[in-house]
Structure formats: C-alpha cells, structure tokens
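Novice: Pasting the sequence and the predicted model now:
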Amino acid sequence: MKLVAAKVPISTVWTGPDAPRDVDAPATAEQPDVAAWAKSMDRESRLGLHGRTLSQLLFAEPVLVRSERDGWSEISAPWQPSSGDELGYRGWVPSSHLGELPGSATDPVAVTVPTAPLLSEPAVGAPVMTLSFGTVLASVEHADGYTRVATPDGGSGWLANDVLRVVGEPSTPEDRLRLGALFLGLEYLWGGTSAYGLDCSGLTHTVSRVLGLRIPRDAHDQADTLENIPIDDAQPGDLYFFARPGKPVHHVGFVSATGMLHASETGKRLEDEPLPDERRRMLVAAARF
C-alpha cells in the first residue's frame, strides 16, 4: 500500500469502478465538478446513489491505496474511521483524483465557510480552485491576512485567514451548531461530506473535523465510539442517535434548542426542527464529545 492524497477539491468514494452511472460523469471526471453533479440530479437519481456511493474525500485528505484497476484505486481513508476497516473508510475513487502527499508543514487549518477560493498569490492571485467546507490543510506561512498552505504534488496556495480556523483551537457546543447551521436548506446527498451535499453522519463527521475532532464516518460507529450519555441529559451540541427495533443505528443529528439540526433523508433538506413523534420513537441514544 502507498499513502497519497486527494488532489481534487472533492472526490466521491464509490462501491466499485462499475458503480457510477452516466449521470455521475461530472463527479468522476478527471477534474470533477461536484456542484454541477449535485445540481443535475433529481430525487430519483439521488435515491439511486444508495449502494453506489459511500463517502467523499476532500482536497489534500490522505488515503492509502490498496489496489488499482482500470484507472481506479481502491483506498482506505484514515481520516474517516470505520469499524469496517481499521485503516479507515474503504471504497474506490478514480486514480486521476490522487496525487503525492503535501510537503511537510505545521499547524493545520480548516475551511470554515461553505466554499473558499484557493489563490496562487495573496489577495491578487488568480483562483486555483474552489475548496469545500471541511478541507484541512497544513499551513506554511502567514502574510497580510492570508495563509499559505501546502497542497498535493509539491504545490502550495493561499487562503484568506477569515475563512480558516486553526484546527487545534478549543471549540464549544455552540461552534458545532453554528457551523452545522451554515448548511440549512442544503439538499441531502447520500455519502456526502462536502458543501454541495451532506448525509446525516457526513454532517456530524465533517463539522467535527473542522473543530479538530476525528470521529467515525458512519452513524452507528459514532454511537459506538463516542461517550454515551442519558438521553434526558442531552444538551445542544450533543448528538442524538436513531434506530428501528432490533436494527443498528441509522441516523444521527445535533441536539439543538429547537430539537435537532440534521440532514434528514434523500429528497429533503438539512433542517433544524422539533423531533416529530415518529422520529422520537426511534431515539435510542445520545452522546457527548
């Protein structure tokens, strides 16, 4: 196995090289356009992602390549812990989406806004690409309100300081809700971990990543790994978990003053709403970071 990194802003992780459909071509292109892909899909197309997509990699995220076939790489993503693979979440991505790890640097920073331009030079530089919320990069230097970050294949770029957060800074429950609320109204996307679409555990995982907390990718693993607390003790910023009788946890959301901030399901949008009776009947656990 070799350790590499995603060199495109967002690389969708698939169940196999044959999983993508014609409608998924923008997501699998050498230079993927995930925004256009998400915009092009209707509800039926999004439902068809079940059993096809697994997760997403963000720019510069490290991955282990396990095997390669027909222009595709089987990978494990160590930043996305999973009970299914001790090396990290496992799936397939186009090999063209992968490059060499960024050079050595320090003080990781995370993008805290939905999207941010990566510039070739501070302030006046041309945008190199648009990065998604949740992207974590190692900083190299700071100058005049900008931070230079290391990028794959030996490159670097600049980001405005006002779109970044130092990953190691302490965070609060209010930070989790504030960042999650950035995506109110965003359409649910199975396997999504980016600003163009999130699923339920993608929301909680990616917000946690920005705040320097590496939690599992899937809801059932989050429930098994995080510190469980009595449901009645849950406070805003904690997590609620849901399961049907005799089944594993299938849904997660942030506890909020209203009820729950969550990415509900395909066909719906991220919302902050009171818990309806049907959902409350499936509430089985709560956890605190």
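Specialist: Happy to help now that I have it.
Novice: Going by C-alpha atoms from here, please, whenever you check contacts or count neighbours.
Specialist: Will do.
Novice: which stretches of the stretch 101-250 of the chain form strands?
Specialist: 106-111, 115-119, 127-132, 136-143, 146-151, 155-160, 164-166, 193-194, 197-198, 227-229, 239-242 (DSSP state E, counting those that start in this stretch).
Novice: So for the first one, what gets flagged as buried?
Specialist: Think strand 106-111. 108-111 (16 or more other C-alpha atoms under 10 Å).
Novice: ditto for the fourth one
Specialist: Going by neighbour count (16+ other C-alpha under 10 Å), the buried part of strand 136-143 is 136-140.
Novice: Save the residues you listed as a markdown table, and put in distance to Gly48 too.
Specialist: Output for these, formatted as a markdown table (distance: C-alpha to C-alpha, whole Å):
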| residue | distance to Gly48 |
| --- | --- |
| Val136 | 30 |
| Leu137 | 33 |
| Ala138 | 36 |
| Ser139 | 39 |
| Val140 | 42 |
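Novice: Which member of these is positioned nearest Pro152?
Specialist: Leu137 (10.0 Å; C-alpha to C-alpha).
Novice: Second structure follows, compare the two:
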Amino acid sequence: MTRRILTVLLGTVLVTALTLPAAHATAVQDPLAERAYVGVSVATVWTSPTSPRALDRSAVAAPADPAGWLGAMTAADRRELTTASRTQTQVLYGAPVQVLERRDDWTRVAVPGQPSAKDDRGYPGWIPSAQLTTGVAFAGLTAALPAGTVDGVATTWLYAEETRTERLREISAGTRLPVLSGDSGGVQVSLPDGGTAWIDAAHLRIGGPEPATGEDLVGTARLFLDRPYLWGGRSGFAPDCSGLTGLVHELHGITIGRDASDQATGGRAVAKDDLRPGDLLFWNSPATHVAIYAGDGQMIEAFDASTPVRVTPVRFDDSYAGARRHLPDPA
C-alpha cells in the first residue's frame, strides 16, 4: 500500500469513524454470545488444562511471554511438547475464538480462522481464561474501523501511548488490530482490553492484501527463517510445519486448514514436473509434514524441535506424498 493510500485512510475514513458518538462502538452487540478475544500477544492452545508443565509458566501467564518461554526451553523441552502432544495451535493477539466450555481457570475454544477436521467450528483446545477478554467495545471497533495487519516482519512491538518509545508488547506477523489514527512514523491501534498503543507504520498493512503470487508466498515464508520450531506454533515467534504454511497463506488472505493433513486435502493437486514457488509439499498419508516450495529444487520448512525454519533441498523420498496449490486460479 502506498503512503498516499495510507494517508487517505488515516485522514478521511478514520476521521469519519472516530467522530461517531462513543456509544456507537460499544452499542454493537456481538452476534456470538460466546465469542471472546485473545488478550495476550500469543495464546497457546493446549490439549487439556493439565498439559502445561512448570517450565511453561510464561506461556500460560497473562501477559504471556512467548519469547521468554522459547528462550528458556532446550530442544529437548520443545521436543517433549511434540511427544506428549501438549500443544495444539496458537492464536494471535486480538483474534476471536468461540467459547465452547469453561472449567475452573480454563476455557475450551474453537479457533474459527483455523479450519480443522477435528471440529467444524474451528481448531479446538484449551486456553487459560485470563488470556481471553470479552472485548465488546473492541468487537465494535473491529467492525467499524480499518484493520491493520502486522506484515513484512516476523514480530514487531507495540509502544506506549504516552511516549511512543516505551515497549509494551511484542506481537506476531498476522496480528490484526483496529486502526485509530496515524502518521508517517506510527499508527495508533485499539487493543482488546480497551486501551490503545502505537506501532511502526512500516510494519503494518492497512486494509486487505493484494492478490498474491507464489513468489509472494515464498517471500513471506522467508521472514521466518531461523525462527525456532514449536509444536503447535502458529506465530512469528516459532511455528511448526503447518503453522508456518498456514500463517504465510493467511497473510495473503488465503485460509487453509490448520494441520498438514487438512492442508493436503485442499487446493489442487500438482505433479512433480509442474511445481511452482508457493506450492505445498507433503509427506506421508495422511500427511504429517508440509513445506513450501521455493523454486529451483528448494523448499522452506519448519522441520523439528532441533532445527530452526530453514531452506533445504526438496526430499523426494519414499514418504513424499505429493503437492497442492492453494493459490486461486488466475482470473
């Protein structure tokens, strides 16, 4: 988006939205009575309320500290998340979830933006209740104002309203927040708890994405190179294999299944000799691993707990199960 378009959005659309009576946003009733919003930078969705370990304390806290959590874990600690199937997926700051059940300090949710064969309402699992907010006013602003999406970086920072230099919270690529105002240096956004913060204008895309090419998908995937692997990860802090490919597509306005097995049943089948950048490659049946084809016999993948996101040659081994293309057909 050009700076001129940004100025138009911030100078006209936002003025109109912000001069509405205060009651306009808060009076909008959420059509889903059991909807909540993520109130931490990244909410990890756990298999059960008993899944977190003592060393996962910073991941279930409010506020959460995803970078601190990852930094405190060894490769063996991250691998144990996989072997014990402790984590399911992650949901980004400000994203909606559907509440299915409340139990003590935990809430079972479905994540509507992450399709899954496990539940037709969205990917299911458990989130600490303290990491969720009802966000009625936030929902109204989300409906009334332009959305700003963190893009072009794996993670970025929200800054305090008063100084615009004090760091408040690190957030992931793909985070979407209502835009209130802005200038060439920063954009003011609304937060799920009712507060506001500033973000670097260079790290925020206002409005929807442009139609994507396969090369666009590969360029976005490269943003996450060298990030650690995390089972259930679906953020710029640390993704798993399908979390990486799902987030990359989401950043370009394309919703695909959350797990490799779901992604392998969508889109269109692609033969080996017709592979193009942006195609997804799968292994095993049902698929248990996915990578994104980068061209010239290379792929980008989040492989395992010992291996950061990497570029590596495509493995056409006995477990290779084919490729799918999720980009829309050209007009």
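Specialist: Noted; the coordinates are in hand. Here the structure is a predicted model, which is why all the values come from computation and not from measurement.
Novice: related to what we said a few turns ago, as JSON lines, the buried residues of strand 106-111 of structure 1 with distance to Leu177 of structure 1 would be great.
Specialist: Shown next, in JSON lines, are the buried residues of strand 106-111 of structure 1 (distance: C-alpha to C-alpha, whole Å):
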{"residue": "Pro108", "distance to Leu177 of structure 1": "22"}
{"residue": "Val109", "distance to Leu177 of structure 1": "19"}
{"residue": "Ala110", "distance to Leu177 of structure 1": "17"}
{"residue": "Val111", "distance to Leu177 of structure 1": "16"}
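Novice: And the residues you listed, which is closest to Ile10 of structure 1?
Specialist: Using C-alpha to C-alpha, those come closest to Ile10 of structure 1 at Val111, 13.4 Å.
Novice: what range in structure 1 matches stretch 95-109 of structure 2?
Specialist: The aligned range for stretch 95-109 of structure 2 in structure 1 is 61-75, by TM-score structural alignment.
Novice: Quick check: end-to-end length of the matching stretch?
Specialist: In stretch 61-75 of structure 1, first residue to last residue: 12 Å (C-alpha to C-alpha, to the nearest Å).
Novice: Run the chain-centre distance for that stretch.
Specialist: 19 Å (C-alpha atoms, centre = their mean, to the nearest Å).
Novice: who touches it?
Specialist: Outside stretch 61-75 of structure 1, the residues that touch it by C-alpha atoms under 8 Å, 6 or more residues apart in numbering are 1-6, 17, 76-79, 90-96, 101, 135-136.
Novice: repeat for stretch 167-183 of structure 1
Specialist: For stretch 167-183 of structure 1, contacts defined as C-alpha under 8 Å, 6+ apart pick out 107-110, 112-114, 195, 203-204, 207-208, 210-212, 236-238, 254, 256, 261, 270, 272.
Novice: Only the buried residues of that stretch, if you could.
Specialist: Quick answer for stretch 167-183 of structure 1 (16+ other C-alpha under 10 Å): 167, 173, 175-177, 179-181, 183.
Novice: how about the spatially closest residue to Val113 of structure 1 that is not a sequence neighbour, what does it touch?
Specialist: Nearest residue to Val113 of structure 1, sequence neighbours excluded (C-alpha to C-alpha, 6 or more residues apart in numbering): Phe133, at 5.4 Å. Applying C-alpha under 8 Å, 6+ apart to Phe133 of structure 1 gives the contacts 110-116, 194-195.
Novice: ChimeraX command for the buried members of these?
Specialist: Buried members of the contacts of Phe133 of structure 1, defined by 16+ other C-alpha under 10 Å, are picked up in ChimeraX with:
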select :110,111,112,113,114,115,116,194,195
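Novice: Can I get the contacts of Phe133 of structure 1 in TSV including distance to Glu278 of structure 1?
Specialist: Output for the contacts of Phe133 of structure 1, formatted as TSV (distance: C-alpha to C-alpha, whole Å):
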residue	distance to Glu278 of structure 1
Ala110	36
Val111	36
Thr112	33
Val113	33
Pro114	31
Thr115	35
Ala116	38
Ser194	28
Ala195	29
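Novice: Let me know the closest of the contacts of Phe133 of structure 1 to Ala25 of structure 1.
Specialist: Ser194 (17.8 Å).
Novice: what does the closest one align to in structure 2?
Specialist: Per TM-score structural alignment, Ser194 of structure 1 is aligned with Ser235.
Novice: Quick check, that match in contact with Ser172.
Specialist: Yes - using C-alpha atoms under 8 Å, Ser235 of structure 2 is in contact with Ser172, at 5.8 Å.
Novice: Need the residues touching each of the two.
Specialist: Common neighbours of Ser235 of structure 2 and Ser172 (C-alpha under 8 Å, 6+ apart) are 42, 92, 154.
Novice: And the contacts of stretch 114-123 of structure 1?
Specialist: Against stretch 114-123 of structure 1 from outside (C-alpha under 8 Å, 6+ apart): 125-133, 143-144, 146, 156-160, 163, 182-183, 195.
Novice: Buried subset of these, written for ChimeraX?
Specialist: In ChimeraX, this line selects whichever of these come out buried by 16+ other C-alpha under 10 Å:
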select :127,131,132,133,146,156,157,158,159,160,163,183,195
